[in-house]
Structures are given as C-alpha cells and as structure tokens.
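>>> Sequence plus the predicted model coming up.
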Amino acid sequence: MKTGRRGVAEAPLSAAPQHDPEKQAAEEAFRTIDRLFHARMGRAALGLSPLALGLAWADWAAHLAISPGKQAELAWKFARKWQRLTAATSGGDGAGAIAPLKQDRRFLDPAWQAQPFAAWSQGFLLAQQWWHNATTDVPGVERRHERLVEFYARQWLDMVAPSNFPLTNPQVLARTQAESGQNLIRGAGFWLEDMASSLTGQHPAPQRKLGRDLAATPGQVVYRNRLIELIQYSPTTAQVHPLPLLIVPAWIMKYYILDLSEQESLIRWLVGQGFTVFCISWKNPGPEDRDLGFEDYRKLGVMAALDAVSAITGAAQVHGLGYCLGGTLLTVAAAAMAREGDRRLASLSLLAAQVDFTEAGELTLFTSEAQLALLDDMMWLDGYLDKTAMAGTFSLLKSQDLIWSRMVREYLLGERDGETDLGDWSRDATRMPWRMHSEYLRRMFLDNDLAEGRMEAGGAPVFLQDIDLPVFAVATEADHIAPWHSVFKLTWALPGEVSFALVSGGHNTGIVAAPGNPRASFRLMQHRPGDHHPAAEDWAAATPRQTGSWWAPWADWLVRQDGGAPIAPPPMGRADLGYAPLDPAPGRYVRQE
C-alpha cells in the first residue's frame, strides 16, 4: 500500500470506494461540529492553541522530572544567583549582580540603583536568567517545545516585572509625587479610552488623512480587479529610466507603508529619482473572499499587474520589488515565469522577504500543526482572519516594548505618544482570507515547500534555482518578523547575482529609513555566481558599517540593471488597451476598513 507525505496509508486507485453522497454529507457534518467547537475555543484563547502549549509544557516537565543532573544544576545555579544578589545589594548601591540584556531598557534609569528598587530589579533579572536556564537544554525535549516553553516563561516573567507596578517602579513614584497623582489620573483616562475602543471596535479617527498626509504621492489607479488596484504614479522628471518598477507589498498590510509622509515615502523618492513606479494596493478581504488562495494572489495580483505595466509602458522588461510576504509571492511568480520562459522581469528587489522558513524567528512558534489547525477553523468560521489577531501576535513577539513598556508609559506615567506616520499605518490593519492565509502558513512556515521544491504555481512545481535574475535583498538588523539570518539565505538559495544589504532598524523602521535619517546605516555585500558563501555572522563581523540610507545604493543598482538611456515618461494609463485611469491615488481599496 502506498504511503503519503504525512505517513498516512493511501488506498490503491482500484480500491477507491464509490461516491456516496449520504456518507459525504455525514462526514462533512461531523467535521463542521469540530470546526465550530475549535473556532469558539480559539476565540476564547485569543487565537492561541492551549493544546500546543500544554503539550510543550508536558514535554518539558516530563523530561525535567527524569533529569536529576539538570535539577541539581538548577538548584546550584539558584544558590549562586541568590548569593550574587545578596552580595550585590547588601552594600546599598545595587551594582554588580547582573546587567540587563542589550535590548532591555526597563531598568536603565539611575533611580533603579537605589534600594529597595535595586534589589527588586536585580532579583527579577536573575530570576529571568534562571528561568531561561530551567526551560532550555533539558535532555530529550523537542526543540519546538523547548522554544515555546522558554517563550511563554519569558512572557509571564515580563508581565510581573517590577517596572510594571506603581509601587515598585521608582520612576512612577517620582512622577506621581511631582504631579500630585495627575499622571495616574491621565493614565486612567487613557485606559478607559482604550477599553472603550477595544469593546466597541471604534478607534479615534487619525488626524492624518490618506491622500493628504499619507499615501499622498500623485498618481492614478489604472487597473482594478476583485483583488487589487494598480496605481501608476505621475512622473516629476522630464525623462525617466527606461524600465518601470512594479511594487508588490504584503497583503497583510496596507501598501502605503512605502508611501508615508513626503519625507518618508520611498515611492515619492523613487519618482523623484526618475523611475516610473507602479504599486499594487490589495483589497481588504471580507467573507465573500474566503476562497481566494495563494494562486489567486499570484494570478490576479502579480501577473495581472505585470500585464498592465507592460501594456501601459510598452517596456519589454520590468523591475519587480516585493516587500515582506509580497516578496515571497513575487519570488514564486518569478520562478513560475522562469519555468515558462517568460522574461519580462529584469530584476528582483526583495525587502525583508524570506524564501526559506527554517529560521523564521519566533513567529514559527505559532505555526505548529495544532496551532494552524485552530487558526484554520477560526478563519473557516468567519471567512478570514480578523485584523486584530495578527497584530496581537506581532505585539506578543516584542511584548516588552509593545505591550508592557507602553502600558507603563501611558497608564502609569500618563504619557500618550503623539501620532506618527508609522503609528497611524500600523493601526490601519487588514484581514487575511481563509484559504490564502491557511495555504501560506502551511506551505511556507510549516512545510517550507518553496525552499524544498514542493511549491506549485500554475499547476506545476516551481524551483528557486530557475530564477536567473539579478537580485537586491534587504534585511533589517532588529527584524522580529523576517530575521536577517533568514533573509540572508537568499544569497545562496538563488543562483544568480545577489546584492545583500543589512540595514539598521526593525522590520518597518529599517525599510522606510530615508536619506537624511541620522540613525540609518547599512552593510552591503555583492555575491556573484561562483563566489564562496560566507557564514552570516562572519560576513557581518568583517563588513564595515556605512552611514546613511540603503535607498541610494539600491537606486544606483537599479539604474545599472536598466542599461539604457533615459526616455520620455510613458502615458498615465492606456484607455485604448483597457487601462484607463479610474480614480486618483491612493484609490478605493486602501480606504476599506
């Protein structure tokens, strides 16, 4: 008997049972019961699988219970840490027990050096270190389970950190004394506002408006289908580079992350550099879009947009740029085009995009079989994954900064952050259709089909090694969604010339760091076919950091791929070819709630 990929026996074709409508209906009814139960359970658990976590804790606890050496080691380390804490705090200055991790800014204020706050902060940091030792390196625990237990232990510890409570935080106590408690009154008001917004789903309207302050680069929607609007931006130079640029943003975000205010808009900057720029604006899907899959996003998104750009400009080739998940989608499309002999892509620029998901960071903690089964049933019920679910997951990955430190700042210190371009954009979240998101998580994060040659597009497999195009890949140093070590794999996963830029900042802040940003810096590598492949850390350590934005060297690279003289700007749309201008940018889809 033949065995399937997951080890399930498959009956011979000759033994296949005849179609039985009554049996099929009954099986579907039983499956529906399971789906409804799981969906309700998932909502109650905020989209996180309690079974996945329970199995991980059981695995860890069982193996720790049969590891007397590990238990003895933990007892020994506990005694040593207690001794260090006592010695460091008995002199009154609280120095010397343990230093916070580089990214931990909770205890940097000098007030934490006075007693009893020093003892509390140092005790917390030592406890945090001890729990890391306790949840890791237990013999026999599955690696995935170990990472999940360590992650949640860290989350719970961050929740009870002394910095989170007014009576154990010296900064809050000092502010309360200085303001006679007005900071707590303001914080209570902020908390009530947030609770009301959470319960009603109604959030205060941002002062910045789309089309005026954000997504304000002039242009026209020149194509629309049920999934995308294609925006063509108006030229601002007398001549333009010969090859146009098509931007494929992630469908998990509104496209205008790349068209923020005038000073931070990559799209506006590119137009000013003489590029003819087109950008996809994805529809915010609803229940009616539940069955749109990954292949639909490739065909109705990338390929439909590429057809339009080619027709409007008359260019034989087009530069492709993909951001985050859009970069993964664009890579799949490029591989399918290479397989079919379609040479319309001149180059690929991939921003914080992954093609191999074996080291995709802590986001993989939420892509186990149990977790994806729960998410799948939640999305099946509504037809989509609600926009708050992914936002909550991303916040959990950086809970220290995005949850607890923010709560201290707003609710205890009474400081509400002013509006920012990125802040307004991040609150303008999108939904994900059931079929697409389920396919993406399983094929990429769970099974790694693209990197391992099992991904299909257009009814046939696609292979990364078929993409013989020059590539410019950008990764950000502090990326918690697409870790730079994972993006670095593009340098050896693709066969052609790959330029790799490691830039300062996070998943979003590093990408939108415009020229003139005082904190922007980058490292650059050019890898050509036949070159040896350096290890990621070795390359980073040996490569000097350059100050400034990565935008300029990338634009220079694009110009080198053009290989032609500047031309007159193409028309804005082509009504005679079915691409008449429909609406001014930013269009309709980006405004969908």
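Thanks, I have the structure now.
>>> rest of the way, CA atoms for contacts and neighbours
OK.
>>> The most centrally placed residue in the chain and residue 393, how far apart?
With distances taken as CA atoms, centre = their mean, residue 481 lies nearest the centre of the chain, 3.8 Å away. From residue 481 over to residue 393 the distance is 10 Å, taken as CA to CA, to the nearest Å.
>>> since we're on residue 294, how many residues are nearby?
Residue 294 is flanked by 21 other residues according to other CA atoms under 10 Å.
>>> Return the residues in contact with residue 540.
Contacts for residue 540 (CA atoms under 8 Å, 6 or more residues apart in numbering) come out as residue 523.
>>> helix or strand for it, which one?
If you go by DSSP states H and E, residue 540 is part of helix 536-542.
>>> picking up where we left off before, I'd say the residue nearest to the centre of the chain and residue 359 touch.
No. Contact between residue 481 and residue 359 fails when scored by CA atoms under 8 Å: they sit 10.7 Å apart.
>>> where do the helices sit along the stretch 201-350 of the chain?
Remark: helices assigned in the stretch 201-350 of the chain by DSSP state H, counting those that start in this stretch are 266-272, 294-296, 304-313, 325-340.
>>> Show me what the last one is packed against.
Counting contacts by 3 or more CA pairs under 8 Å, 6 or more residues apart in numbering; DSSP states H and E, helix 325-340 packs against strand 245-248, strand 318-323, strand 345-351, strand 456-457.
>>> Run through who's touching the last one.
Contacts with strand 456-457, where a contact means CA under 8 Å, 6+ apart, come from 295, 332, 333, 336, 462.
>>> give me that answer again for 6 Å
Contacts with strand 456-457, where a contact means CA atoms under 6 Å, 6 or more residues apart in numbering, come from residue 462.
>>> Following the chain past that strand, name the next helix or strand.
Counting by DSSP H and E, what follows strand 456-457 is strand 460-461.
>>> Pull the distance from that next one to the chain's centre.
How far strand 460-461 lies from its chain's middle: 27 Å, per CA atoms, centre = their mean, to the nearest Å.
>>> What is the burial count for residue 543?
Neighbour count for residue 543, taken as other CA under 10 Å: 13.
>>> mind listing what residue 414 touches?
For residue 414, the contacting residues are 183, 186, 187, by CA under 6 Å, 6+ apart.
>>> second one coming, line it up with the first:
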Amino acid sequence: MSNTKAEAGGAAPPPQFDPKMIEPFLVKNPEALSVNIARSLENLGKAASEWLQPRESGEKVDIVIEPVTDIVKTLSSVVEYWIKDPQRTLEAQTYLMSAYFNIWMQTLAATAGQSEKAAVAVRDDKRFSDPDWKATPFFDFLRQVYTVTADWVETLTAKAEGLDDHTRHKAQFYVRQLTSALSPANFVLTNPVLYKETVAQNGANLVEGMKKLAEDIKAGKGDLRIRQTDASKFKVGENMAVTPGKVIAENEICQIIQYEAATEEVLKRPLLICPPWINKFYVLDLNPQKSFIKWCVEQGHTVFVISWVNPDERHAEKDWVDYSRDGINFALDTITKATGEEKVNAIGYCVGGTLLAATLALHAREGDKRIKTATLFTTQVDFTHAGDLKVFADEAQLQNIEKMMEADGYLDGSKMALAFNMLRASELIWPYFVNNYLKGQDPMPFDLLYWNSDSTRMPKANHSYYLRNCYLDNTLAQGRMELAGQTLSLHDIKIPIYNLAAREDHIAPAKSVYIGSKLFGGEVTYVMSGSGHIAGVVNPPDKVKYQYWTDPSLDGEFEDWTKRAKETPGSWWPHWHGWILEHHSKTVPARRPGGDQLNPIEEAPGSYVRVRV
C-alpha cells in the first residue's frame, strides 16, 4: 500500500529509526562512568596543584597581562572596522546567518532521510576525517557550523581595511590560534570519536588522560609540556646522534666535534657546520638512516660541528659577538689545529646561518678569508617576509620577552618551543592534547618529535640582539647591523653561496630566503626543496622523497623564479655535493679527530648536547 501511495504522488514514509546508529553513544554503565569521572576530576585537581605550586612558592611568575592586552587590542581593531559601518555589519551577519540556515535545512533533510546535495560547501578538514563526523547528523551539524564560522572569521580578518601589515598579520595569527583551540574535535562531548571512546571505556580514558596532564605539568615545572612522542624510546648518543666522532675542543659557548673519516681519501677542505642554538645540532644526525652528517662523512668530507651550550644564568650576557668569536671563529681555529687547513667550507642552518652570514660580513671587513664557500639551510638574512614568527616581534612584545629573561638571564626553552608549536597548532598542539589527555593514550615514538621537544634556553643578550636586529629592525639586510665595532654589509661577502630554501617552510619562508639571496656580493645558487623547515633539509637520497627546484638566475621576483625553475625528483643532497666539488675537489689522506695537535676530550656527541631543561 505504501508503494502505491508513493507512486500516486503522496509523501514517502519517514525512514525507520535504526537504533544501531546511536548504540555506541549510549552509556552502558552509568555507575562506572560516574566513578571514573570522579577519579578524573581528582587527577585534574593534581594537575592544578602542579600548576599552582611553583607560582605560590614564587619559583615561577607569569607575565600574562601584556600578551592578553595585545590580543584584545589587535582583534578589537578588526571588530571596529566591521561594526563602525552598519551596512558592512549587516552584510557580514547576513552571510553567516544564511550559511547557518542552509546548514540547518541540510541537517533536517539528512535527518528525514532525504539525500539532497549539501546546500553549504564546507571544505574538508583532516580533523574531521572519521566517518562519524558526517554520518551522524548532530556531529555533522557541529562540523559544518564550526568550519563555516572559522572561515567567516578568517575572511573578516583578511578583508578588514585600515590595518597596517603587522597588525593584520597578528590578527590573522591570533584568529587561527582561537579557531584551532575551539574546534569541536578538541572536546569530548562534541567529538564523536572521543564520545564513543569515553562511553566504551566508561571514562577510564579520562582518568588516564588527567593523570598524564598532571605528569606533563610537573615535567614542565608548572607549565604544560605536551608530550609529542614516547621519550623513553630515545637516548642521545645511544640511538640518536651516533655518528662516530670526538669532541676535540670546548669553551663556555660550545664544543667542537670532529667526525671520524669513512673513506680513505677526504676532501682537502674541511666542512664546518654551524647549527642553530634555538635547537640542538643532532637534527642533522637523528639516526644513521637520516643523518646528513653521516652522509657527508661518507662522501669524503672531514666534518666539524659546533655543539652549542645549553645556557643558564652564567651566559646571560653572551651576545652575537661572543657566538661569532667563541663559536664560529673558535671552530675555525680548532679546524686549523686539527688539520692544518686554513680554507674551509661552511654550512649554517636557520639562525646558525644568519649568524654565519653576519660573521662572513664581519670577516670581509677584517680580512679573514678562511671560509671559501658558504651553504645556508633555510636561513633568513632579510626578515621583511619572515613568516608567522614575526607576529611576536614588535616593541611591546619584545619588551615583554626581555622582562621574562631579566630574572634568570635566559628565555626558558619551553617558551621558544611553544612559539614554534603555535605556528602549526592544529598539527603540533591540539592532536596531542586530544590523544594524550582525552583519549588517555601514549604518543607514538618519533625521533624528530623527540628532538623537537629537547628544547634549549636562549641567553638574554643573544636573544634580545637577534630579535631586535633581525625580526624588528632588519638591520642585517639594510646594511646597518653593528657587530664587534663594525657596520656590516652582506654585499661585502664575495664567496660562493649555496642558499637552500624549503617550499612549505613556515619559519624561513622560501620567498624570504630568495629575497635575501640578492643581497650577497658574489655568486649565489638558490635552491628550493620540497616540504618544510626540517623535512626539506633532512631528506636522505635513498628515501626518494620530495623534490627540489633549481634555476641559475635570480632575475625578477620570487614568483618569476618559481615559474622558470626546473623540478628534480628526490633529495637535493647530491646536487649540493656536486656544487661543493665544482669549487674545490682536491683530496688528501683521511684525517683522525684532533690530528697531532689536539687530544680528544670525549666521544661525540659530547656532553653539552645532553643537557636537558
């Protein structure tokens, strides 16, 4: 009868309710759930105590007024633009309300069993990849409303007029932080996966999660240090940073490591690597399969690496002059003692590359010609387009950072780690928050994330100089940087430069690196690798991952270069090694660490890199 009625034009009967659809969401054991909720609240209280204890004792003092004030002030400038004109306000509200209405109508249609095409085009988001986000009308509604609202807020921020570039950049950054934090994927009651997990375990996941929360706040000495990997699976010197070598010299600033030769003949020019002090050098020596250092040794390079000290209050006044003189110059002196060589190839990574560039400009003024070629990995020398880290670089925020450093003489490593994680909060913060504290699960072991969590402190004088001269005032690019009584110009650097950028780099954007390439006074080979700040550099040839782009000309804008550039599959490492050989390929018998002049102090990777904070 029902088929006849439908064929006659009558309304189709509503779909039958399928209890299996909601069965996983129904609480089976409310008593057990209640007990576990109480236990999770108890553990949450322990977490709160771990947070309060160092603040009550005066061990930790939070400076939060200035950052919160800046967020409110920045976002208020966006709100002001949209509300001061009634017509703009109406248009913005109408667009959002229309989108909400369409989502609501679509949800009603889905609930009624109608298979109408979605009325609202909602972009896909990997946070909502589980099928329940779309299969269950309630969660599908939340997913769409959140996505539409987040996109709407980001669009209003981008289209707000009358903002200077820095204010707009900050506003967009703060909005992304807020929308990432408020995602329904981050809460038990609004995430179908978490909700079902909690029901299935009767809340045991929350008990374990809050226990982990308390442990991570205790590990952070009052700050939340989110674990991103199973740290128990890694140990520096045992299964990380294991390329054979010796520490052959050290001072207050650094240790110098020389790695043992793997070939009978080695290139006459030694290779010096100057890593960033914001992270530890062993990102270039994670394990034998990923180690750039080991690969270089196998290609016949005599490799020396600067291993920076993990500073404390004793290093408060160590500045860029110290890091240049007692870091790079000390390494060059050590190389000469160990090998007898005066001419060196040098590599600088990230801020280590910026220091190397500044030192090369200083060397040009002082007549020091020991470095014959320089390679820069994801290094900025012009900070005009410096990416999202520039959000933190205005006078008010720098004064706040300097105030934080004043008490101890350094910036705690967790602050820098948080800043880097915030650049990709949807990938590096919230997934781990959900997995660790709401699912109650342990993270998977991942060597790169272990290295990422092995943070370092920043000396007060060094960090303040870096932020002010690079991010705030861009003095190196403008020929105004003062170092050791000299005014530096990158144009004075005439040696060949291999300048590597990474296409998806959010710390040293490829465009920023390209613009900086034009400031040097000699031959510059600009190369762009696939992936980002780390994976774009740590890309062994045998993995056959990603690609790189080359073009010999630096004419035109960055966009012009990318149109001309030739794409080559795989790692850029062999291309770089070929570049090195083009400039000097003479070989000599293999050298042993320290040579005849220096006695090794200890085995690589040394003691400085093992200091954890």
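Okay, I see it. Here the structure is a predicted model, which means the values were calculated and not measured.
>>> Residue 499 of the first structure is nearest to which of the helices of the stretch 201-350 of the first structure?
Smallest distance to residue 499 of the first structure across these (CA to CA): 15.3 Å, for helix 325-340.
>>> aligned partner of residue 573 of the first structure in the second structure?
Residue 573 of the first structure maps onto residue 594 in the second structure when the alignment is built from TM-score structural alignment.
>>> quick one: that match and residue 306 of the second structure, what's the gap?
Using CA to CA, residue 594 of the second structure is found at 15 Å from residue 306 of the second structure.
>>> now residue 493 of the second structure
Distance of residue 493 of the second structure to residue 306 of the second structure, given as CA to CA: 22 Å.
>>> Specify which residue of these two has the higher count of neighbours.
For residue 493 of the second structure versus residue 306, the count of surrounding residues by other CA under 10 Å is larger for residue 306: 27 against 24.
>>> What sits closest to the corresponding residue of the first structure for the more buried one if chain neighbours are left out?
Correspondence of residue 306 of the second structure to the first structure, assessed by TM-score structural alignment: residue 280. Nearest residue to residue 280 of the first structure in three dimensions, chain neighbours excluded: residue 230, at 4.8 Å (CA to CA, 6 or more residues apart in numbering).
>>> For the alignment partner in the second structure of the one you found, give me its contacts.
Using TM-score structural alignment, the equivalent of residue 230 of the first structure in the second structure is residue 256. Contact analysis of residue 256 of the second structure by CA under 6 Å, 6+ apart lists 247, 248, 249, 305, 306.
>>> wait, what's in contact with the third one?
Shown here is residue 249 of the second structure, whose contacts under the criterion CA under 6 Å, 6+ apart are 255, 256.
>>> Pull up the gap between it and residue 209 of the second structure, please.
Per CA to CA, residue 249 of the second structure is found 45 Å from residue 209 of the second structure.
>>> Just name whatever secondary elements the helix or strand encompassing residue 89 of the first structure is in contact with.
According to DSSP H and E, residue 89 of the first structure maps onto helix 68-90. Helices and strands touching helix 68-90 of the first structure, by 3 or more CA pairs under 6 Å, 6 or more residues apart in numbering; DSSP states H and E: there are none.
>>> How far off centre is that helix?
A distance of 38 Å separates the centroid of the chain from that of helix 68-90 of the first structure, by CA atoms, centre = their mean.
>>> list the buried ones in it?
For helix 68-90 of the first structure, burial by neighbour count (16 or more other CA atoms under 10 Å) applies to 70, 74, 77, 78, 81, 82, 84, 85, 86, 88, 89.
>>> Export those residues to JSON lines and append columns for distance to residue 130 of the first structure.
Converted to JSON lines, the buried residues of helix 68-90 of the first structure look like this (distance: CA to CA, whole Å):
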{"residue": "70", "distance to residue 130 of the first structure": "12"}
{"residue": "74", "distance to residue 130 of the first structure": "8"}
{"residue": "77", "distance to residue 130 of the first structure": "7"}
{"residue": "78", "distance to residue 130 of the first structure": "7"}
{"residue": "81", "distance to residue 130 of the first structure": "8"}
{"residue": "82", "distance to residue 130 of the first structure": "11"}
{"residue": "84", "distance to residue 130 of the first structure": "13"}
{"residue": "85", "distance to residue 130 of the first structure": "13"}
{"residue": "86", "distance to residue 130 of the first structure": "16"}
{"residue": "88", "distance to residue 130 of the first structure": "17"}
{"residue": "89", "distance to residue 130 of the first structure": "18"}
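>>> related to what we said a few turns ago, mean shift of the next helix or strand along the chain from the helix holding residue 89 of the first structure relative to the second structure?
Remark: after helix 68-90 of the first structure, the chain's next helix or strand is helix 117-135, criterion DSSP H and E. Superposed on the second structure, helix 117-135 of the first structure shows a mean distance of 1.2 Å to its aligned residues (mean CA distance after the TM-score superposition for the first structure).
>>> Can you give me the first-to-last residue distance of stretch 38-55 of the first structure?
Stretch 38-55 of the first structure stretches 17 Å from its first residue to its last (CA to CA).
>>> nope, stretch 41-48 of the first structure is what I was after
End-to-end distance for stretch 41-48 of the first structure, by CA to CA: 9 Å.
>>> go on, stretch 575-591 of the first structure?
Taking CA to CA, the first and last residues of stretch 575-591 of the first structure lie 25 Å apart.
>>> Please pull up the equivalent of residue 482 of the second structure in the first structure.
In the first structure, the residue matched to residue 482 of the second structure (TM-score structural alignment) is residue 456.
>>> typo on my end, it should be residue 132 of the second structure
In the first structure, residue 132 of the second structure lines up with residue 111, judged by TM-score structural alignment.
>>> And for that match, the neighbour number?
Counted with other CA under 10 Å, residues neighbouring residue 111 of the first structure total 14.
>>> cool, and residue 63 of the second structure?
So residue 63 of the second structure, with other CA under 10 Å, has 12 neighbours.
>>> Nearest residue to it in space, please, no chain neighbours.
Among residues not flanking residue 63 of the second structure along the chain, residue 404 sits closest, at 7.3 Å (CA to CA, 6+ apart).
>>> Sticking with the one you found, tell me its helix or strand.
Taking DSSP H and E as the definition, one finds residue 404 of the second structure inside helix 395-408.
>>> once aligned to the first structure, how far is that helix on average?
Here the mean offset of helix 395-408 of the second structure against the first structure after fitting is 0.8 Å, by mean CA distance after the TM-score superposition for the first structure.
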